[in-house]
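**Q** coordinates only, sequence not included:
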């Protein structure tokens, strides 16, 4: 998907680009390789460990500016207010976050039940589970994880925490597994705690509301002809991105019973269909199997002219 991202961004040598989810810099390196001396790359991440990597690897490059924070803050970052030729958002948790037990994202590694992408902000998963009501926990598991056993899991969490605080990832993973029905012999299934961990992580980090705000901010910051590239890893994220692009690219369906609305003026156009990782990438990165890339282009005052791909 790396090559597809670079192609989708259509990088100009003197362009200004924002990587709103730096992670460990895989995409940032690709953008920098394509930029000339007059180009600029703006890097954002709310994870302090990611920012430390960015400072170490790119801090001395005069083309690079680095800011710790969520991509929802890009409207308040003065460096990003001069107009952008491309914005990249690679959503979800990064591989380093999953691989470090101390971050609390993985049910496969015992560690503190944290799950915050920014460990200095908000409450941890353990703190939320200690105070949330049974109905709230069940709603989060269902709405963000589509977990069919959400009510049973929530009820068990509330009962268990009355006996002992739930502070470790292994505790939560074991608790969820204990109430899940057993799979059929020989049937390959995901770990029983997968959906619950995903749902709690999304809730703790406000990922879906941040995505909506971040898309609006990116749309406002893009210059005509600029590209928005978003990589999603589950259907909830992808649905938000798909609807966002469609809302700005296509006129809403009319209703003959209502007064005629003002003429719709598109401000985005979708670039191709949703794209997925090919077999070569999946062989080297199995986590990319659920990744979906969508790309859109910002239109200018004359959408018909921009639709041809000219700038």
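**A** Right, received. Where do you want to start? Note that the coordinates shown come from a computational prediction; the quantities given were computed from them, not determined experimentally.

**Q** all contacts plus neighbour counts: C-alpha atoms, from now on.
**A** Will do.

**Q** for the stretch 101-250 of the chain, what spans make up the helices?
**A** 125-131, 134-145, 150-163, 169-179, 194-204, 207-221, 235-249 (DSSP state H, counting those that start in this stretch).

**Q** redo those as JSON lines? Include mean neighbour count.
**A** Formatted as JSON lines, those follow (neighbours: other CA atoms under 10 Å):
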{"stretch": "helix 125-131", "mean neighbour count": "18"}
{"stretch": "helix 134-145", "mean neighbour count": "19"}
{"stretch": "helix 150-163", "mean neighbour count": "17"}
{"stretch": "helix 169-179", "mean neighbour count": "18"}
{"stretch": "helix 194-204", "mean neighbour count": "22"}
{"stretch": "helix 207-221", "mean neighbour count": "18"}
{"stretch": "helix 235-249", "mean neighbour count": "17"}
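
**Q** as a markdown table, the ones you listed with distance to residue 93 would be great.
**A** Converted to a markdown table, those look like this (distance: least, CA to CA, whole Å):
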| stretch | distance to residue 93 |
| --- | --- |
| helix 125-131 | 15 |
| helix 134-145 | 15 |
| helix 150-163 | 22 |
| helix 169-179 | 16 |
| helix 194-204 | 9 |
| helix 207-221 | 10 |
| helix 235-249 | 13 |
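
**Q** wait, residue 234 touches residue 291, no?
**A** Yes. Using CA atoms under 8 Å, residue 234 is in contact with residue 291, at 7.4 Å.

**Q** hang on, the earlier thing: between the helices of the stretch 101-250 of the chain, which one is closest to residue 57.
**A** Proximity to residue 57 (CA to CA) singles out helix 207-221 among the helices of the stretch 101-250 of the chain, at 25.1 Å.

**Q** what's in contact with the closest one?
**A** Outside helix 207-221, the residues that touch it by CA atoms under 8 Å, 6 or more residues apart in numbering are 71-75, 80-84, 87, 92, 202, 228, 236-237, 240-241, 244, 298.

**Q** show me what contacts the residue nearest to the spatial centre of the chain?
**A** Of all residues in the chain, the one closest to the mean position by CA atoms, centre = their mean is residue 91, 1.9 Å from it. Neighbouring residues of residue 91 by CA under 8 Å, 6+ apart: 21, 230, 231, 232, 233.

**Q** here's the one I want to compare it with:
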């Protein structure tokens, strides 16, 4: 595959670069290399420093390696939840800054064979790493109760139980193998009023199944903790989220790091000795500009949160 075939427009690119406050001699991490859009801009600003770009998708690793050729950068195939171990293996224990872009790449969504999108008829897959548990496995082997829990928890789908029941009934006749087949089953479980209102009635369910397949929220919690721990004082962690579940998790964790004393309010003096570990830069999330919103429809739900280690 040629590098030009991996198409992905980096969201909040300028805002990320500004927020990282890149030191030319520093060590940086892009935990979600994708098409290397952010990675290239970080690496291009380094003189004496080095960028480590991670991705668990072997295709992304191949493309990022091509696109970062000649720059002070290394590409490693790893999930960012394993960033500490992946970086330790190449002798890196501290970071001057890190970036996580949590969106599914345009390439993954638009390559129908990968089965991420409800817009193309393709085998049920959704595996970012192209190995392990697939969407086919989730849809055809999880109990109706587990399916309903996933759809409700990860997709915030109000009709999760109805959809799960329809999936269970359909797979009794034959396994559910394609994205369009799943879309039709989801539609059959929804009231007519919902179908009229929602442009993509399968969107929330597909999001939920993708999160389950890739263990995205567990990976995020682990990755945030380890990467923040590796930052040197003054180092910054930038995280771009694309849906409310991710954003709530990041926001909650960032706030925890900025809180010092955790004693009950009625204690006259602090006895816990807690000190803030970081500060928000800025306090509110950074949103795409009107110009970016007009040029890139996939930026519409993006939020950038930034924390600096104290």
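**A** In hand now; what should we look at? On a predicted model such as this, the values are computed, not experimentally measured, just so you know.

**Q** TM value for the aligned chains?
**A** After superposition, the two chains reach a TM-score (TM-score structural alignment, normalised by the length of the second structure) of 0.91; 295 aligned residues with a CA RMSD of 1.8 Å.

**Q** before we move on, the earlier item: just the buried members of the contacts of helix 207-221 of the first structure?
**A** 71-75, 80, 83-84, 87, 92, 202, 228, 237, 240-241, 244, 298 (16 or more other CA atoms under 10 Å).

**Q** filter those down to the ones in strands?
**A** 84, 87, 228, 298 (DSSP state E).

**Q** surely the third one meets residue 296?
**A** Just to be clear, that refers to residue 228 of the first structure. Yes. Between residue 228 of the first structure and residue 296 there is a contact under CA under 8 Å: 5.2 Å.

**Q** what's the counterpart of residue 255 of the second structure in the first structure?
**A** Alignment note (TM-score structural alignment): residue 255 of the second structure maps to residue 246 of the first structure.

**Q** which residues does its match contact?
**A** Taking CA under 8 Å, 6+ apart, we find residue 246 of the first structure in contact with residue 270.

**Q** so how far is residue 11 of the first structure from it?
**A** For residue 246 of the first structure, the distance to residue 11 of the first structure equals 24 Å [CA to CA, to the nearest Å].

**Q** which residue in the first structure aligns with residue 27 of the second structure?
**A** Applying TM-score structural alignment, one finds that residue 27 of the second structure aligns to residue 16 in the first structure.

**Q** contact partners for its match?
**A** 39, 40, 41, 42, 83, 84, 85, 86.

**Q** please apply the same query to residue 76 of the first structure.
**A** Counting by CA under 8 Å, 6+ apart, residue 76 of the first structure touches no other residue.

**Q** returning to that earlier point: and the contacts of residue 91 of the first structure as a markdown table, adding neighbour count and distance to residue 131 of the first structure?
**A** Shown next, in a markdown table, are the contacts of residue 91 of the first structure (neighbours: other CA atoms under 10 Å; distance: CA to CA, whole Å):
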| residue | neighbour count | distance to residue 131 of the first structure |
| --- | --- | --- |
| 21 | 26 | 30 |
| 230 | 23 | 34 |
| 231 | 24 | 33 |
| 232 | 22 | 30 |
| 233 | 18 | 29 |
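
**Q** okay if I get the residues you listed as CSV plus distance to residue 262 of the first structure?
**A** Converted to CSV, these look like this (distance: CA to CA, whole Å):
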residue, distance to residue 262 of the first structure
21, 37
230, 30
231, 33
232, 33
233, 36
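
**Q** ok, so of those residues, who is nearest residue 107 of the first structure?
**A** Comparing the contacts of residue 91 of the first structure against residue 107 of the first structure with CA to CA places residue 233 closest, at 17.7 Å.

**Q** check the alignment and tell me where that closest one lands in the second structure.
**A** Using TM-score structural alignment, residue 233 of the first structure pairs with residue 242 in the second structure.

**Q** is it true that that match touches residue 302?
**A** Yes. Residue 242 of the second structure lies in contact with residue 302 (CA under 8 Å); the separation is 4.7 Å.

**Q** between the two, which contacts overlap?
**A** Common contact partners of residue 242 of the second structure and residue 302 (CA under 8 Å, 6+ apart): none.

**Q** list the residues that contact the residue sitting furthest away from the middle of the first structure.
**A** Distance to the chain centre peaks in the first structure at residue 257, reaching 38.8 Å (criterion: CA atoms, centre = their mean). By CA under 8 Å, 6+ apart, the contact list for residue 257 of the first structure is empty.

**Q** host element of it?
**A** Of the helices and strands defined by DSSP states H and E, none includes residue 257 of the first structure.

**Q** checking the nearest residue to residue 254 of the second structure once chain neighbours are set aside next. Helix, strand or coil?
**A** Spatial nearest neighbour of residue 254 of the second structure, excluding adjacent residues (CA to CA, 6 or more residues apart in numbering): residue 307 at 6.8 Å. Three-state assignment for residue 307 of the second structure (DSSP: H, G, I helix; E, B strand; the rest coil): strand.

**Q** the corresponding residue of the first structure for residue 307 of the second structure - how many residues pack around it?
**A** In the first structure, the residue matched to residue 307 of the second structure (TM-score structural alignment) is residue 296. Residues within reach of residue 296 of the first structure, counting by other CA atoms under 10 Å, total 27.

**Q** for the ones in strands among the buried ones among the contacts of helix 207-221 of the first structure, give me JSON lines that also has distance to residue 184 of the first structure.
**A** Shown next, in JSON lines, are these (distance: CA to CA, whole Å):
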{"residue": "84", "distance to residue 184 of the first structure": "52"}
{"residue": "87", "distance to residue 184 of the first structure": "45"}
{"residue": "228", "distance to residue 184 of the first structure": "43"}
{"residue": "298", "distance to residue 184 of the first structure": "49"}
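
**Q** and residue 234 and residue 291 of the first structure? Which one has more around it.
**A** Neighbours per residue, other CA under 10 Å: of residue 234 of the first structure and residue 291, the larger number sits with residue 291, 20 against 16.

**Q** need the contact list for the more buried one.
**A** Residues near residue 291 of the first structure by CA under 8 Å, 6+ apart: 231, 232, 233, 234, 276, 277.

**Q** isn't the first one up against residue 293?
**A** Yes. In terms of CA under 8 Å, residue 231 of the first structure counts as a neighbour of residue 293; the distance is 4.4 Å.

**Q** how about the equivalent of residue 186 of the second structure over in the first structure, what does it touch?
**A** By TM-score structural alignment, residue 186 of the second structure lines up with residue 176 in the first structure. Counting by CA under 8 Å, 6+ apart, residue 176 of the first structure touches 153, 192, 193, 196.

**Q** one more pass at 10 Å, please.
**A** Residues near residue 176 of the first structure by CA atoms under 10 Å, 6 or more residues apart in numbering: 149-150, 152-154, 156-157, 170, 191-197.
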